[in-house]
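Undergrad: Pasting the sequence and the predicted coordinates here, then a few questions.
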Amino acid sequence: MPALNETIDTVREILGYPTYDISCQLVDEDYIKEINSDTLGMEKSTDVLSFCFTEYLIEQGVLKEVPSQGKMIGEMYCLGDMSVCVDYVANRCEEDRKSGIAIGK
């Protein structure tokens, strides 16, 4: 999945946190509905759900400095979890293709 890895690297660079991890899972429509219902109380499908894992969040997109303890502690350097619904995204891309909206480069 080189394209997905490249996209995640780009997102980390844009955010200004290139050394932080982002957990990304590709899920189906039933699973994204379950997550959306359990966490947000919304009984519907969506394209992406994301959840911040760090206690170092000051505000959206801004983290305070992680304390240095001589070595990196993995979980302190994880921005969070992102679930992408492949079914939902594929359906929207197909709808865009049919309507003539350009997708990609």
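TA: Arrived safely.
Undergrad: C-alpha from now on. contacts and neighbour counts both.
TA: Noted.
Undergrad: Let me see the contact set for the most centrally placed residue in the chain.
TA: With distances taken as C-alpha atoms, centre = their mean, the residue of the chain nearest its centroid is Met82 (3.1 Å). The contact partners of Met82, taken as C-alpha atoms under 8 Å, 6 or more residues apart in numbering, are 22-25, 48-51.
Undergrad: same question, Glu43
TA: Counting by C-alpha under 8 Å, 6+ apart, Glu43 touches 33-34, 36-37.
Undergrad: about what we covered before: just give me the neighbour total for the nearest residue to the residue nearest to the centre of the chain once chain neighbours are set aside.
TA: Nearest residue to Met82 in three dimensions, chain neighbours excluded: Ser50, at 4.3 Å (C-alpha to C-alpha, 6 or more residues apart in numbering). By other C-alpha atoms under 10 Å, the residues close to Ser50 number 14.
Undergrad: A further structure is provided below for comparison with the first:
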Amino acid sequence: MNVASEDLTLVWSSEQDAQDISPAFIAKLEELLELAGELEGVAVGEVALTFVDDETIQELNKQYRGLDKPTDVLSFAMSEFGEDELQIQYEDGADDEAAEDGKADSEAFIEPLGDIIISVPRAIAQAEEYGHSVDRELGFLFVHGFLHLIGYDHQTEDEEKAMFEKQEAILQKAGLTR
């Protein structure tokens, strides 16, 4: 169980063997999360990050997007609840509406922002293609995924420009330059 905190929390796992994920790199991702949160006014929440291989991300891409091919990053935002979706049940039995009214035990639950899935083999290939480090590419994909979790998209040229400018500013601030 997670205990609520006053900041953004990164929970991560690695289900791939293309690259070691070091504690120093996780610290860099936590820094990126804090910087992105500050820029966007998101101070509290949990982001679940999973590093996977191409086969796993291809399966997820096919299942959730209908695209039978690998991709570099997928994001699954928790804030896009539909009418037919289940409400979250808190430890004290309160549901989402009670939580919004302040009746749920705030120490029992960190609001999940969503899940980010990154294909490490794709990130490695893209880093080589773009001529920068794998850490920078993984950081870019992580920030990209986070911005999707909080509502950004890049369906139009203007949306893409705005999103990519934000990503670049966050990466620069964290020292992950090209």
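TA: The structure has been received and is ready for your questions. The model shown is predicted, which means the values in this text are computed figures rather than measured ones.
Undergrad: still on that earlier bit, got the contacts of Met82 of the first structure as JSON lines, with secondary structure columns?
TA: Formatted as JSON lines, these follow (DSSP: H, G, I helix; E, B strand; the rest coil):
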{"residue": "Ile22", "secondary structure": "strand"}
{"residue": "Ser23", "secondary structure": "strand"}
{"residue": "Cys24", "secondary structure": "strand"}
{"residue": "Gln25", "secondary structure": "strand"}
{"residue": "Val48", "secondary structure": "strand"}
{"residue": "Leu49", "secondary structure": "strand"}
{"residue": "Ser50", "secondary structure": "strand"}
{"residue": "Phe51", "secondary structure": "strand"}
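Undergrad: Of those - the most surrounded one?
TA: Ile22 (19 neighbours).
Undergrad: Tell me how far it lies from Cys85 of the first structure.
TA: 16 Å (C-alpha to C-alpha, to the nearest Å).
Undergrad: and what of Cys93 of the first structure?
TA: 12 Å.
Undergrad: Mind checking which of those two has more residues around it?
TA: Cys85 (22 against 16).
Undergrad: pretty sure that one contacts Thr46?
TA: Yes - using C-alpha atoms under 8 Å, Cys85 of the first structure is in contact with Thr46, at 7.0 Å.
Undergrad: any common contacting residues for these two?
TA: Common contacts of Cys85 of the first structure and Thr46, defined by C-alpha under 8 Å, 6+ apart, comprise Ile32.
Undergrad: returning to that earlier point: tell me the counterpart of the residue nearest to the centre of the first structure in the second structure.
TA: Using TM-score structural alignment as the criterion, Met82 of the first structure maps onto Ile116 of the second structure.
Undergrad: Its match should be in a helix, yeah?
TA: No - per three-state DSSP, Ile116 of the second structure lies outside any helix segment and is strand.
Undergrad: now the helices for the second structure?
TA: Assigned by DSSP state H, the helices in the second structure fall at 23-40, 54-65, 96-100, 120-130, 134-149, 157-173.
Undergrad: Deepest-packed of those, please.
TA: For these, the largest average neighbour count (mean count of other C-alpha atoms under 10 Å) is found in helix 134-149, namely a mean of 22.
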